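Asks: Predicted model follows, preceded by the sequence.
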Amino acid sequence: MSLPFNVQRAQDRMGIEDPMADDPGLFHLSRTERLMAFGACFVIGLALSIIGSALVFTGHLAVFAVCYSLGNVVSLLGMCFLVGFKKHLKMAMAPVRLTAFIVYIAFLALTFVSAFAFDIAALCIVFAICQYCALAWYSASYIPYGRKIIKSTCGTFAKSI
């Protein structure tokens, strides 16, 4: 499926690359199916993260860690449907994203370790928050000026305190 004529013309004029054009993806989905899969992954991931966050207050630390982390991973996998799994992995290994990706994986593991091995709720929550921040920083690298916007927003917030 190609882009509508007016979008294709603007794309050609501006030299913008269509990330869905090159790689048919693992499942050979159409553009619409890819967007629907991305949306489904995002909604499921968000729901799992919210359920996990609610469960932390009931004392189910292990279930919180699993639901919250699984929700973040499912949301991240949703991006793979947009550009293809191979291309997404290749892009994750790019120098601009590699550190953020490794930090995200490290905080994901630390969330599980703090929940299962140490059983310390405060530490698990801190690692989960750090996991979310690392995922946001990693995801922002895909948005033009995304990291710059986060930096300026945090700087403005810090100055107001």
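Replies: That came through, no problem. Numbering: from 1, shown residues only.
Asks: When you work out contacts or count neighbours from here on, use the C-alpha atoms and nothing else.
Replies: Fine.
Asks: what sits against Met91?
Replies: Neighbouring residues of Met91 by CA atoms under 8 Å, 6 or more residues apart in numbering: Arg97.
Asks: what's the helix or strand for it?
Replies: helix 85-92 (DSSP states H and E).
Asks: buried ones in that helix?
Replies: Neighbour counts using 16 or more other CA atoms under 10 Å place 85, 87-88, 92 of helix 85-92 among the buried residues.
Asks: Got another one to weigh against that:
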Amino acid sequence: MTIPVEVVDQEVVNDNDEQCFQGLSWSSRIQGYVLFTALGFFSSFMGWVSLGIGYYWKYSVLSTLGSLMSLASTFILMGPRAQLNYMFDEYRRTSSLLYISSLIITWIVAIAYKSALLCSLCGLLQYGCLIWYSLSYVPYGQEAVSGFIARLIFSR
């Protein structure tokens, strides 16, 4: 038994004339994505090192910069307008706002309170929000994780 499959050539990236990355090839976009993601991870790692030695403002700057570079990597991959449309569509709006809020809270806590414990907690909150935001791109990802956590909590 054979199943007929119709292959439709779809445009992977939603570029239009107003996009700033429309001239980049798919290979160049992948390279930019990998580069910015690696820089984001490195910056975040250096932020945690700074927190460990007591430089709270460096932690906030490096950690937030790392998160923004990782987010910028998706702008390069998909195009800024397409990524913003995905970030703030009805399904992802809450996750996106939580993630952006966690970036701002981390910055404020590191600058205003200068507490290693609070900075660490805000950093963990920031990464938790990033994971939750990322799960919004996995079909039923948030539902699966929230169901798993609910079973862990209420299994007694």
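Replies: Arrived safely, thanks for sending. In this text the structure is predicted, and so the values were computed from the model without any measurement.
Asks: By how much does the top helix by length along the first structure deviate from the second structure on average?
Replies: Using DSSP state H, we find that the single longest helix of the first structure is helix 31-56. Once the two models are superposed, helix 31-56 of the first structure sits on average 0.6 Å from its counterpart in the second structure (mean CA distance after the TM-score superposition for the first structure).
Asks: so where in the first structure does stretch 78-91 of the second structure end up aligned?
Replies: Under TM-score structural alignment, stretch 78-91 of the second structure corresponds to residues 83-96 of the first structure.
Asks: swap that for stretch 55-68 of the second structure, sorry
Replies: Under TM-score structural alignment, the match for stretch 55-68 of the second structure is residues 60-73.
Asks: ok now that stretch, how far from the chain's centre?
Replies: 15 Å (CA atoms, centre = their mean, to the nearest Å).
Asks: can you map out the helices along the first structure?
Replies: So, for the first structure - with DSSP H - the helices run 5-14, 31-56, 61-83, 85-92, 95-113, 121-140, 146-160.
Asks: closest to Asp22 of the first structure out of those helices?
Replies: helix 61-83 (8.4 Å; CA to CA).
Asks: Hey, what's the angle from that closest one to helix 31-56? Just curious.
Replies: Interaxial angle, helix 61-83 of the first structure versus helix 31-56 (axes from the mean of the first three to the mean of the last three CA atoms, to 10 degrees): 170 degrees.
Asks: Make a markdown table out of the helices of the first structure and add distance to Asp23 of the first structure.
Replies: Below are those laid out as a markdown table (distance: least, CA to CA, whole Å):
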| stretch | distance to Asp23 of the first structure |
| --- | --- |
| helix 5-14 | 18 |
| helix 31-56 | 11 |
| helix 61-83 | 7 |
| helix 85-92 | 8 |
| helix 95-113 | 20 |
| helix 121-140 | 20 |
| helix 146-160 | 24 |
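Asks: most packed of those?
Replies: For the helices of the first structure, average neighbour numbers computed from mean count of other CA atoms under 10 Å are highest in helix 61-83, which has a mean of 22.
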